[in-house]
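Asks: Here is my input; please provide its structure:
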Amino acid sequence: MMKTWLRTVSVVAVLAGGAVQAADELKPADPEAGAQKANTICMACHGPQGNSVVPLWPKLAGQHPEYIKKQLMNFKSGDRANVQMTPMAMPLTDQEVIDLAAYFSTQTQSGGVADPELAKLGEQLYRAGNSTSGVPACNGCHGPAGMGTGLAKFPRIAGQHADYVKQTLEYFRKGERANDPNAMMRGVTSRMTDQEIAAVSQYVQGLSK
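Replies: Okay, here's the model as predicted:
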């Protein structure tokens, strides 16, 4: 009995020691290493310096590193699923994840232009929400200029492709994306109409610093 207990303790100690060692081996984020990795596996979809040219693929340039890291780790763990991103994220090490996040966060986003008619309704929703249906104002989490909050992992949405924003909001509304903390985005989008989603997507595309 004592020998079994000692073996168990030894195994736990080895595993714990390995975990500590692995944590110690994680270096500070290296944007240059992230750039090399991005140019190898990310640029084809997310574009040079993280400014994608395909409207359904998100711009990563200027995004908060905490948010990028969370999304990549969610793809790795299966908390967020995507037929294109999941197989790309799975092989990444923790070090590569933080390096990529550091690289993209330091790049300059290209910005965008909003459809003026849709943006009128979009601005109203973004700043004041819809009190009748219970849609909260977007700026409560994403900020007046759409820059988000890094520590809270609220993403920058200013200048993001309207098509990508619209698709993402629809995924939340249908429950196809469910990695939002406390189901916040699923709750918001469940109250939004198709027109409101299209309008706010156009508005944020035209937002800039």
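
Asks: contacts, neighbours, all on C-alpha from now
Replies: Noted.

Asks: Going by length in residues, pull out the top helix of the protein.
Replies: Counting residues, the longest helix in the chain under DSSP state H turns out to be helix 2-25.

Asks: So which other helices or strands are in contact with that one?
Replies: Under the contact criterion of 3 or more Cα pairs under 8 Å, 6 or more residues apart in numbering; DSSP states H and E, helix 2-25 touches no helix or strand at all.

Asks: Please enumerate the helices of this structure.
Replies: So, for the chain - with DSSP H - the helices run 2-25, 31-41, 43-46, 65-77, 85-89, 94-105, 116-128, 139-142, 162-174, 184-189, 194-205.

Asks: Pull out the buried positions in the third one.
Replies: It refers to helix 43-46. 43, 45-46 (16 or more other Cα atoms under 10 Å).

Asks: And for the fifth one?
Replies: Residues of helix 85-89 classed as buried: 86, 89 (neighbour count, 16+ other Cα under 10 Å).

Asks: where's E32 relative to E25, distance?
Replies: According to Cα to Cα, to the nearest Å, E32 and E25 sit 18 Å apart.

Asks: And K120, by the same measure?
Replies: Using Cα to Cα, K120 is found at 51 Å from E25.

Asks: compare with the first, here's sequence two:
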Amino acid sequence: MKFVKLFVLMAVAAVATPAMAAGDAEAGEAKAAPCAACHGQGGNATIPTYPKLAGQGEEYLVKQLQDFKSGARNNAIMAGQVANMSEQDMQDIAAYYAKQSTEAGQANPDLVELGERLYRGGDMANNIPACSGCHGPAGQGMDAAQYPHLAGQNAQYTEDQLKAFRAAGRVDEPGMMQTIAAEMSDTQIKAVASFISGLSK
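Replies: Purely as a prediction, here's the structure:
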């Protein structure tokens, strides 16, 4: 029954996504200069607790920036960064990062088997669907539905976000990730986060 609800939620999210105005990647490069302090040159963060933005979908990035600005997503650092951003600024920055190439990380060999199994096939006995169903077999994401690009993402960041979803400290609409993460153990979260880090699009 939980799987049926999840698929309905995924379908609603995919259909309900509004069209977004085009951003200017060249303008975005200059506007993104302050972002490099946390997110690295070209969006490849080297600090493991910060996300890589390189290769991320434009629509997903704009939505996250909007959520930080509105307070729908709570982060004191990002709230300050987006306070004076216009919608055009957000679109330009998102366009810039979307054109960058993600540098893959290195998965922990001890966690690859479990991580790949969860990513590609889920855990049906515990109502955990395959990550690849929304995020793609190569972690490329589905930007039209605002499902993020995951390939190469910092493992610690992914682990932290899954735990935040599980604790309902981070909320997505219509609640898919909270529902999924609620069924995941610490070991499963660590394994899938590590596997994602080693994926290359």
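
Asks: So if I had to pick from E32 and E25 of the first structure, which one is more boxed in?
Replies: Higher neighbour count among E32 of the first structure and E25: E32, with 13 against 10, using other Cα atoms under 10 Å.

Asks: That one -> the second structure?
Replies: Applying TM-score structural alignment, one finds that E32 of the first structure aligns to E26 in the second structure.

Asks: Apart from its chain neighbours, what residue comes closest to that match?
Replies: Using Cα to Cα, 6 or more residues apart in numbering and skipping the chain neighbours, the partner closest in space to E26 of the second structure is Y96 (6.7 Å).

Asks: is it true that the one you found touches K31?
Replies: No - judged on Cα atoms under 8 Å, Y96 of the second structure makes no contact with K31 at a distance of 9.2 Å.

Asks: mind listing what the residue nearest the centre of the second structure touches?
Replies: The residue lying closest to the centre of the second structure (Cα atoms, centre = their mean) is P148, at 4.2 Å. Taking Cα atoms under 8 Å, 6 or more residues apart in numbering, we find P148 of the second structure in contact with 56-57, 60, 135, 140-142.

Asks: Any chance of TSV for those residues, columns distance to G71 of the second structure and neighbour count?
Replies: Shown next, in TSV, are the contacts of P148 of the second structure (distance: Cα to Cα, whole Å; neighbours: other Cα atoms under 10 Å):
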residue	distance to G71 of the second structure	neighbour count
Q56	21	29
G57	21	24
Y60	16	21
H135	25	20
Q140	27	22
G141	24	25
M142	24	19
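
Asks: Make TSV from those residues and add distance to K201 of the second structure to it.
Replies: Below are the contacts of P148 of the second structure laid out as TSV (distance: Cα to Cα, whole Å):
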residue	distance to K201 of the second structure
Q56	11
G57	13
Y60	17
H135	11
Q140	6
G141	10
M142	13
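
Asks: Could I get the buried residue list for stretch 165-182 of the first structure?
Replies: Across stretch 165-182 of the first structure, burial judged by 16+ other Cα under 10 Å covers 165-173, 175, 177-179.

Asks: Which members of these define the maximum pairwise distance?
Replies: Within those, K166 and N179 form the most distant pair, 16.8 Å apart (Cα to Cα).

Asks: that older thread, which of the helices of the first structure sits closest to K59 of the first structure?
Replies: Taking Cα to Cα, helix 43-46 is the member of the helices of the first structure nearest to K59 of the first structure, at 6.2 Å.

Asks: Alignment lookup: F68 of the second structure to the first structure.
Replies: Checking TM-score structural alignment: F68 of the second structure goes with F75.
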